[in-house]
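Q: Here you go, sequence then predicted model.
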Amino acid sequence: MDMKNLNDIEKKNEIDFIDCYSKEEMVQQSLMETDTASSSEESSEGKLEKGDENVGRGNWSGRLDFLLSCIGYAVGLGNIWRFPYLCYQSGGGAFLIPYVIFLVLCGMPLFFLEISYGQFSSLSPVAVWKISPLFKGVGYGMVIVSGIVCVYYNIIITWTIYFFYHSLRAVLPWSTCDNQWNTQKCYIRGESINLTHSSVQSFLQFNSSEVNTTIAPQPSGNVNETSNATKVTASEEFWQNEVLQITEGIEDLGVVRWELLICLAVAWTVIFLCLCKGVKSSGRVVYVTATFPYLVLIILFIRGVTLPGAGAGIYFYLVPKWEKLLTFQVWGDAAVQIFYSVGMAWGGLITMASFNKFNNNCYRDAMIVPLINCGTSVFAGLVIFSVLGFMSYETGVAIDKVVTQGPGLAFVVYPEAVARLPISPLWAVLFFLMLFAVGLDTQFGMFETMTSAFVDEFPELLKNRKVLFTAFFCFIEFMLGIPCVTQGGIYVLQIMDWYCATFSLMLLSLTECVVIAWIYGTDRFYQDIELMIGYQPCMWWKICWKFITPVTIAFVWLFSVTQLSPVKYGNYEYPNAAIVMGWMLGLASLLPIPICAIIAILREKGSLVDRIKKLVRHTEDWGPAVEKHRVRYLQTLQDSQESLDSVLCTLH
């Protein structure tokens, strides 16, 4: 090797060959200074709640806080109202094969990736991009998606509160046709001989695993043979005429539904009270909100399987249809379901992991939460279809004529089935309490993502004003949600849902995976993980992060794009201006990526290539936030550098 090449190596690695040992002395001095700072920091820990090791941000108070928060965040409404229908439609028990495959290839690797680097850095989705500042826009994209979804996700909680209120009476209002909102088209399924062979009326469909949905009424020709007039079930008339009071289209939003506005205010008040102290308050709440849905599911399951016809419903749900596995649609649906249900690329997992103590076993948590999420989806299907089997037995209407998904299941079909049970208000109250708790947990993760992102970016301004800042954000989100509680609000909600996260989440997640696996490097990332949990995971995760998972995400994105069509609501077609607004919402979370990259490049000095090289590398202050762990981190960097120094010094 000639001297010219050696000089190039010296410049690239910034190594002083005049004295190979002088660098080691400098590093040791740096470590001593860091250790001194660590001691000073430890002496101030008494100011925080007992057990906190992060003076700046605090930590989860209990051992199970993080695990329960992740379970509550990942197990969302889609597990209850989307997966059961998708499983039945896509081959029953056979659907579990592609579902589990994509869980292993995409869901678990991405879950492990996000909570690992979130825990390692103790930073929110924006500040965490010290790992590669050129891609800081990915963090802003996550925050924007969570912010938009927070607006309309709380509308679903609003509907749940409204149904819960109406469940607190002796006779459920959607069980009869003698209410002021009922029309002459109203009927009780199974009571009219002429209607026993009719199918389900127009209902809403929420085509999503978590919150990415498609709401559309599906008219299906329920016709009275005598009058030739379309009939509508009592439960659907309650939904359309009383809850929504829906207008003809987005051009006519009508007036604000004051009852829903009050419920929306209640929902945001609950969110504020649970998150006003950050993870210190939400960490306690999740012990109830994350476990209560399982208690209700077990109770509803026990009640469901004891009903006549339940066995037929469960058989209808799980009977394998192996030929379905030969269709591309089934594999695409399984991939999309996994991607949205586990909660990647929303920023919530990174945020919650950032409040972990540094040595928390994130590897164990990354295995537990996706498996619980998957199991919950399957179990929820048993609960739903056992009751639908009972309704089919009672009414004589085939299960495939009443089964649906989304709000059509949660606010039309299932309430109709519950109304036929003895002591029906009790089961309705339990069901809507469960939906409320499930929605609340997911909302916690998304909302905390927004507030923590800004607090971490502007700590001097917001760190000591987080309660006030949380109240401010709740108010802003409340105001943005008001158009969704007008009479035509569901048309607005449909646009927000249809476009805001359909394709952007995949691109955010793909960028995140590629940057960490190929730019930061899996070898360095494995050393970071070892620093936290004491050992390096098996090679499988490296292979996934570098090859399998990016390819899988690309497949999911292509499938989603090919399935994307202009937004509709039943037979109603949106005007072009509304569609343009939808695309603007969809692009809002992607635009920060190039914008932030360009701004970062312009702020740097040097040639374009030098600027980019500097920005793709992690910053000098990247690493553990707590100084005592930063000492260990710097030591690993020193050990790695010493190996290289030894070789280069010998060559010199």
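A: Okay, I see it.
Q: drop to CA atoms for contacts and neighbour counts, all remaining ones
A: OK.
Q: Which secondary structure element is home to Ile579?
A: Element membership of Ile579, judged by DSSP states H and E, is helix 576-588.
Q: and that helix, how far from the chain's centre?
A: A distance of 22 Å separates the centroid of the chain from that of helix 576-588, by C-alpha atoms, centre = their mean, to the nearest Å.
Q: Going by neighbour count, list what's buried in that helix.
A: Within helix 576-588, the residues that count as buried by 16 or more other C-alpha atoms under 10 Å are Ala578, Ile579, Gly582, Leu585, Gly586, Leu587, Ala588.
Q: which residues touch that helix?
A: The contact list for helix 576-588 (C-alpha atoms under 8 Å, 6 or more residues apart in numbering) reads 141, 144, 495-496, 498-504, 566-567.
Q: so which of those residues comes closest to Glu530?
A: Gly141 (29.3 Å; C-alpha to C-alpha).
Q: mind listing what Cys544 touches?
A: Residues near Cys544 by C-alpha under 8 Å, 6+ apart: Leu105, Cys106, Pro109, Pro550.
Q: so which helix or strand takes in Tyr73?
A: Per DSSP H and E: helix 65-74 holds Tyr73.
Q: just checking, what packs against that helix?
A: Here helix 65-74 touches helix 279-289, helix 348-353, helix 362-395, helix 424-457, going by 3 or more C-alpha pairs under 8 Å, 6 or more residues apart in numbering; DSSP states H and E.
Q: Gln487 touches Leu244, doesn't it?
A: Yes: counting by C-alpha atoms under 8 Å, Leu244 is a contact partner of Gln487 at 5.9 Å.
Q: So for those two, which residue has more residues nearby?
A: Taking other C-alpha atoms under 10 Å, Gln487 and Leu244 do not tie; Gln487 has more neighbours (24 against 20).
Q: about what we covered before: pull out the buried members of the contacts of helix 576-588.
A: Gly141, Ile144, Ile495, Met496, Trp498, Tyr499, Cys500, Ala501, Thr502, Phe503, Ser504, Val567.
Q: Could you check how far the strand or helix carrying the fifth one is from the centre of its chain?
A: What it means is Trp498. Here Trp498, judged by DSSP H and E, is contained in helix 489-500. In terms of C-alpha atoms, centre = their mean, the centre of helix 489-500 is found 17 Å from the chain centre.
Q: Put this next to the first one:
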Amino acid sequence: MATEQKVSAEPASQTQNQVDSHSTRMATEEGPPEPAHNSKVVDRRTSKYVWKSKTQYMMTQLGFSVGLGSIWRFPSLCQQFEGTFLFSYVLLFFILGVPLVFMELALGQNFRSDVWRKIHPRLGSVGLTCSLITFLLIIYYNIFIAWSILYLRNSFMYPLPWTECPKWTVTSIPDSNCTRATPSVYFWYGQTLHITNRIDDSGGIVLNIGICLLVVWLFLTVISIQDSNTKGKILYFSVIVPYVILFCFLIRSYLMEGSIYGLRKLVKTKISALFSPILWWRAGTQVFFNLGCGCGGLIVLSSFLKMNTNCAQDAFILVFANLASSLLAAQVVFSVLGFRAATFVRECVNQSYWKLMELIRMRVLPIEVHPPENLMKMPVRAFNMWLNHFNDDLRLQVLEHVPDCKVEEELVRNTEGPGLLYMAFTEAIAKFPDATLWSIIFFLMLINLALSSSMGLMQTIQILLQDTFPWLHNSSLTISVTIGCLGFLFSLLFSHHSGLYFLNLFDDFIGTVALCTMILFENIAVAWIYGAKRFMNEVRDCMGFKVWIMHEFLLRYVTLLVIIIIFICYLLSLGKHPTYTAWDWSTFEMSETPYPEWALILGISLIILIMLPTLVGLLCFKKSVILPLPRNSSPQPLEAPKASSSLQDQQASSSGKTGSLFEVQAAEAQVQ
């Protein structure tokens, strides 16, 4: 590392004066972080460059952690497991979220750059593992931005193209494929994704999606090489505006009929579901995904803070803000879904009413089934309740001619995965007054949320690579362009006709298994290799007080045990062959389809590829390992037999390249 090279190459007294001088300047001067593309090497321990303000730092952290995971993944899992998931998620959020976020913020704030090598020399390649996880996350994360751009473009049409089936230009007859499904389903699967029936059938690249991906990566690359002031202005907009839009949607949906049905489903809890291993696995991994743990972003962003910043307070603010954002997004989604269900049930009741009247007039049905005259003015559940008061024979006779119009069925229709946003939610927006305006606002919000997270991921990859490979410190512009080019090429995989299935594959393996594995490894490294008590004491020395709720027992035993239990739940859920949800054009329905063997091998290979740098660093580290000294201790001379003196001389002679860890630790101790 650049800092270690300077410190180890100078006499001890000169090193001490230099460190004290840098520390004084850091405590008295404030300014924005050094631009990522600046050729000047910036060390985050001694540099005067810190966040321009605490507000800018917190906004950046929120923009990084609060993204589409809160408005897509979280509501989708709530839809799948109902209120039981909400309970398990909140429970794990406090057990795991608070201590893990605190741990990562404290790591970045106290160790600055090259965190893992300072914890243990064999862990120097952990940063590369984190950068690989972040890279794989961003390449499938950006496909949501591409889809949202396509929907935003179509939102300017009137009427909205997902509200009615397209017609043949010659005959003006609606497309038969659309009439067999619904306009929103056909627009999503047929006109946006052009989806195939299975993951094996690639179908080639969808040109519109590929062009939108190119626009996204160009934008991210250009932004990543801008100065911090420009990034700060963009972040203020991209973080604040989505919350304003969400509150507008929440108020609007509350004023509409049926929102209460969606909110009831959100909090509906089944005690038996708490014994499902897959529930706890999904809840735990969603906590990690929502908070951004395990991919290095929290560590990188906090490494620009001053050493005496209250990282415990920052952790609580971030955790509660993230939880509030998820709950707000879930309320918006479920209240809008409730409105959609009430609207479609109302239309179903209206059609059933007139059909029953016609059948009674034709004497196909007896007069006893005459619906109430004021049925259309009653609540939407009134029709189903009226049917239930008949005896079984008469009720079955009625249901042979008309549907039962259940709200519960409409609440779960077309809500699988991304379809929750691009089918169910858009279908509901189409029923809003001024639907075009609301559609434009909604997709602008999605693009804003996703871009703020993607910008944080891009910056994280760049800084992690520079920390892992010090010779890249002067190549920030090259790194940004390289990440943009490689990211675009790899993300083209998701622009294929089968791209949605590959997104599910990456989300099942990278967004869950790999992320959870990395967090488990980080927890072991800090709590057991470096030492939880030592870590907490050093954090206390930096902040000037002890955070009693963050006891070393929590990091050493509680979080580790819970993460292991979550992994056990994952293993228990593997009793059946992993499946993905595929669209069947023959039946026009979704079906659970087993992953082919090559897809599972691909997912497992990606996890092995991600963890490979860390495993190689642990097993193949050839140099003698000198553990870092505690911050408040001073280096002691080594008393070793003469046989080992050559090894010490070799280390001393190469200090210009690798740095003396003892001298660095002594200098850091004086800084504290």
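A: Done, it's in. Everything quoted here is computed from the prediction, not taken from an experiment.
Q: returning to that earlier point: in the second structure, what range does the helix or strand just after the helix holding Trp498 of the first structure match?
A: Per DSSP H and E, the first helix or strand lying C-terminal to helix 489-500 of the first structure is helix 504-514. Mapped onto the second structure using TM-score structural alignment, helix 504-514 of the first structure covers residues 514-524.
Q: From the centroid of the first structure, which residue is nearest?
A: Centroid-nearest residue in the first structure: Gly343, 3.4 Å away (criterion: C-alpha atoms, centre = their mean).
Q: Just to confirm, what residue in the second structure is aligned with that one?
A: Gly343 of the first structure maps onto Gly292 in the second structure, by TM-score structural alignment.
Q: Double-check that match against Leu62; I have them as touching.
A: No: in this structure, Gly292 of the second structure is not within contact of Leu62 by C-alpha under 8 Å, at 9.9 Å.
Q: Which parts of the stretch 1-150 of the second structure are helices?
A: Taking DSSP state H, counting those that start in this stretch as the test, the helices found in the stretch 1-150 of the second structure are 2-9, 12-28, 54-65, 68, 74-81, 83-92, 98-111, 115-119, 126-155.
Q: mean deviation of the shortest one from the first structure?
A: Superposing on the first structure and averaging over aligned pairs (mean C-alpha distance after the TM-score superposition for the first structure), helix 68 of the second structure comes out at 1.6 Å.
Q: what's the matching range in the first structure for that helix?
A: Going by TM-score structural alignment: helix 68 of the second structure matches residues 77.
Q: how far away is Cys569 of the second structure from Asp507 of the second structure?
A: Cys569 of the second structure is 18 Å from Asp507 of the second structure, where distance means C-alpha to C-alpha, to the nearest Å.
Q: I misspoke; the intended subject was Leu68 of the second structure.
A: Using C-alpha to C-alpha, Leu68 of the second structure is found at 13 Å from Asp507 of the second structure.
Q: mean shift between stretch 441-456 of the first structure and the second structure?
A: Mean for stretch 441-456 of the first structure is 1.7 Å (mean C-alpha distance after the TM-score superposition for the first structure).
Q: Same question for that stretch: list its buried residues.
A: Quick answer for stretch 441-456 of the first structure (16+ other C-alpha under 10 Å): 441-456.
Q: ok, back up a step: and Leu68 and Asp507 of the second structure? which has more neighbours close in?
A: Neighbours per residue (other C-alpha under 10 Å) separate Leu68 of the second structure from Asp507, with Leu68 holding more: 24 against 18.
Q: Which residues lie in contact with the closest residue to the more buried one other than its chain neighbours in this structure?
A: With C-alpha to C-alpha, 6 or more residues apart in numbering as the criterion, Leu68 of the second structure has its nearest non-adjacent residue at 5.8 Å, and that residue is Ala450. Contacts for Ala450 of the second structure were tallied using C-alpha under 8 Å, 6+ apart; they are Gly67, Leu68, Tyr141, Asn142, Phe144, Ile145.
Q: what does Ala450 of the second structure align to in the first structure?
A: That one, Ala450 of the second structure, aligns with Gly439 by TM-score structural alignment.
Q: and if you look at Phe567 of the second structure?
A: Checking TM-score structural alignment: Phe567 of the second structure goes with Trp557.
Q: how close does its match get to Lys277 of the first structure?
A: Separation of Trp557 of the first structure from Lys277 of the first structure (C-alpha to C-alpha) stands at 37 Å.
Q: what about those two, which has more around it?
A: Neighbour count, other C-alpha under 10 Å: between Trp557 of the first structure and Lys277, Trp557 has more, with 22 against 14.
Q: Superposed on the second structure, what's the mean shift for the stretch of helix or strand the more buried one belongs to?
A: Element membership of Trp557 of the first structure [criterion: DSSP H and E] is helix 549-563. Once fitted to the second structure, helix 549-563 of the first structure is off its aligned match by 1.4 Å on average (mean C-alpha distance after the TM-score superposition for the first structure).
Q: got the angle between that helix and helix 108-121?
A: Inter-element angle recorded for helix 549-563 of the first structure and helix 108-121: 120 degrees (by axes from the mean of the first three to the mean of the last three C-alpha atoms, to 10 degrees).
Q: and the angle for helix 549-563 of the first structure with helix 504-514?
A: Going by the same axes, to 10 degrees, helix 549-563 of the first structure is angled at 160 degrees with respect to helix 504-514.
Q: Show me what helix 549-563 of the first structure is packed up against.
A: helix 328-342, helix 504-514.
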